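Participant: Would you be able to build a 3D model of this:
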Amino acid sequence: MLVFYEERLVLLSVPKTGTSAYQEALQTRADQAITNPPELKHAPLYRYNRWIRPMYERVCGVELEVAAVMREPISWLGSWYRFRQRPFMEGKANATHGISFDQFVRDYCKGQQPGYANVGSQAKFLETQKNGCHVTHLFRYEDQMTLQEFLEKRLDVTLSLQKRNVSPAMELSLSPDVEALYRRKKPEEFALYDSIS
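Facilitator: Next up is the predicted model:
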């Protein structure tokens, strides 16, 4: 998570959406950079709303706009699946070795997810809060130029991004019946992604 006080902007770090590259490029420019531990670096909107937002509102008297990135839901699960295929993960509880992508997505759709499929929810991460706190600027992962142009203009910087925390390359396909299951069980993921203009 990065906070830019003068620009009244916070950039949330949604896992598997390329935000680590932006964090690295902008952390020295930010007024507050939360890069560790992962539970705080990847704090969802509800944690920002509970802990960070009140600090700026009460102490500084300002409301920050919130920017975030969302990845197409199937691609997002594919990135998690590949990320947990890295060689050093073999034998660990969260590894996806020996599990097909179809099985991974089926298990993600269960009420009780096995550890390897327990990767959270982008829709929950970005969910508008009861007090009205919401993501002001939501960008598609697949449209990096729009996000980059927004940040460059808003922060008056020129960005040079390096890929970080990249999942291994791997061809993945999801069978039509499993995709239909995913869309039926997690419609909020697709609805939020489709709402991004």
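Participant: When you work out contacts or count neighbours from here on, use the C-alpha atoms and nothing else.
Facilitator: Noted.
Participant: any chance you could map the helices in the protein?
Facilitator: Per DSSP state H, the chain carries helices over the ranges 19-26, 38-41, 45-47, 53-55, 73-83, 101-108, 122-125, 144-155, 176-185, 187-195.
Participant: any chance of these in CSV, with distance to M89 too?
Facilitator: Shown next, in CSV, are the helices of the chain (distance: least, Cα to Cα, whole Å):
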stretch, distance to M89
helix 19-26, 20
helix 38-41, 18
helix 45-47, 29
helix 53-55, 36
helix 73-83, 9
helix 101-108, 15
helix 122-125, 23
helix 144-155, 29
helix 176-185, 25
helix 187-195, 27
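Participant: one more, for comparison:
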Amino acid sequence: MLVLTRPRLVLLSVPKTGTTALEAALAEDADMVLRNPPHLKHMNLRGWQNRLAPLFEDKDRPFRIVAVVRDPVDRLRSWYRYRHRDDLVGRTNSTRGLSFEDFAAEVMKPDDRAPYARIGTQTDFLTGKDGTIGADLIYRYENIPDLTAMLADALGRDLRLDRLNASPTVETPLSEATEAKLRHHLAPDCALHATARGHADR
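Facilitator: Modelled structure (predicted):
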């Protein structure tokens, strides 16, 4: 999470949406940078509203909340690859030795999911205290260049993103039937991604 007081922007770090590179590029402009531990770096909207927003409160100059969302199936692929890395082998949250098809099936269980499949939704992450999606500017992962342009304009300087926190390269085939079930299971996230801003002027 980044707090930029001059342009009055808060960048929420939705897990597996490429925000690590944005945070690195914007760190010098930020008045608050939460990198660690993960529960602070990935503080959700309710966390911001309850814990940090009161510290920056200025009713005449409200903050705009910015977030990136990703196609939910692609995001699960990223989680699967991330938890496939060598340093997790032998741990309960490792996906090593597990097919993506089986991983998806575990994610869709209503409860008692294995540790490797306990993944929050983007919709819940961006839901505020009032029960509604509370981010002001939501960009699709595939349109991060538009978000970068908006941020550069707000800060009055050029921004260049480096690729960081890359996951291992692992094949992730998925049957059409399982993908259809997965998209139904993640319908709110699918709708959120579909209606997110594709360009900075929309």
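Participant: thinking again about what came up before, so which of the helices of structure 1 comes closest to E6 of structure 1?
Facilitator: Ranking these by proximity to E6 of structure 1 (Cα to Cα) places helix 144-155 first, at 9.1 Å.
Participant: between that closest one and helix 19-26, how many degrees?
Facilitator: Between helix 144-155 of structure 1 and helix 19-26, the angle formed by their directions is 30 degrees, by axes from the mean of the first three to the mean of the last three Cα atoms, to 10 degrees.
Participant: Give me the distance between helix 144-155 of structure 1 and the centre of its chain.
Facilitator: Averaging C-alpha positions (Cα atoms, centre = their mean, to the nearest Å) puts helix 144-155 of structure 1 17 Å from its chain's average.
Participant: What is the mean deviation of the strand ranked longest in structure 2 from its aligned residues in structure 1?
Facilitator: Among the elements of type strand in structure 2, defined by DSSP state E, the one spanning the most residues is strand 64-69. If you overlay the two and look at strand 64-69 of structure 2, the average distance to its match in structure 1 is 0.4 Å (mean Cα distance after the TM-score superposition for structure 1).
Participant: What is the neighbour count of the nearest residue to H185 of structure 2 once chain neighbours are set aside?
Facilitator: For H185 of structure 2, ignoring the flanking residues on the chain, the nearest one in space by Cα to Cα, 6 or more residues apart in numbering is M108 at 6.6 Å. For M108 of structure 2, the number of neighbouring residues by other Cα atoms under 10 Å comes to 16.
Participant: and what of W79 of structure 2?
Facilitator: Neighbouring residues of W79 of structure 2 were enumerated by other Cα under 10 Å; the total is 19.
Participant: now S79 of structure 1
Facilitator: 22.
Participant: and if you look at R29 of structure 1?
Facilitator: The tally of other residues near R29 of structure 1 (other Cα under 10 Å) stands at 15.
Participant: Could you do the one 10 residues further on as well?
Facilitator: Close neighbours of E39 of structure 1, defined as other Cα under 10 Å, add up to 11.
Participant: Quick check: the gap between it and S13 of structure 1.
Facilitator: Distance of E39 of structure 1 to S13 of structure 1, given as Cα to Cα, to the nearest Å: 10 Å.
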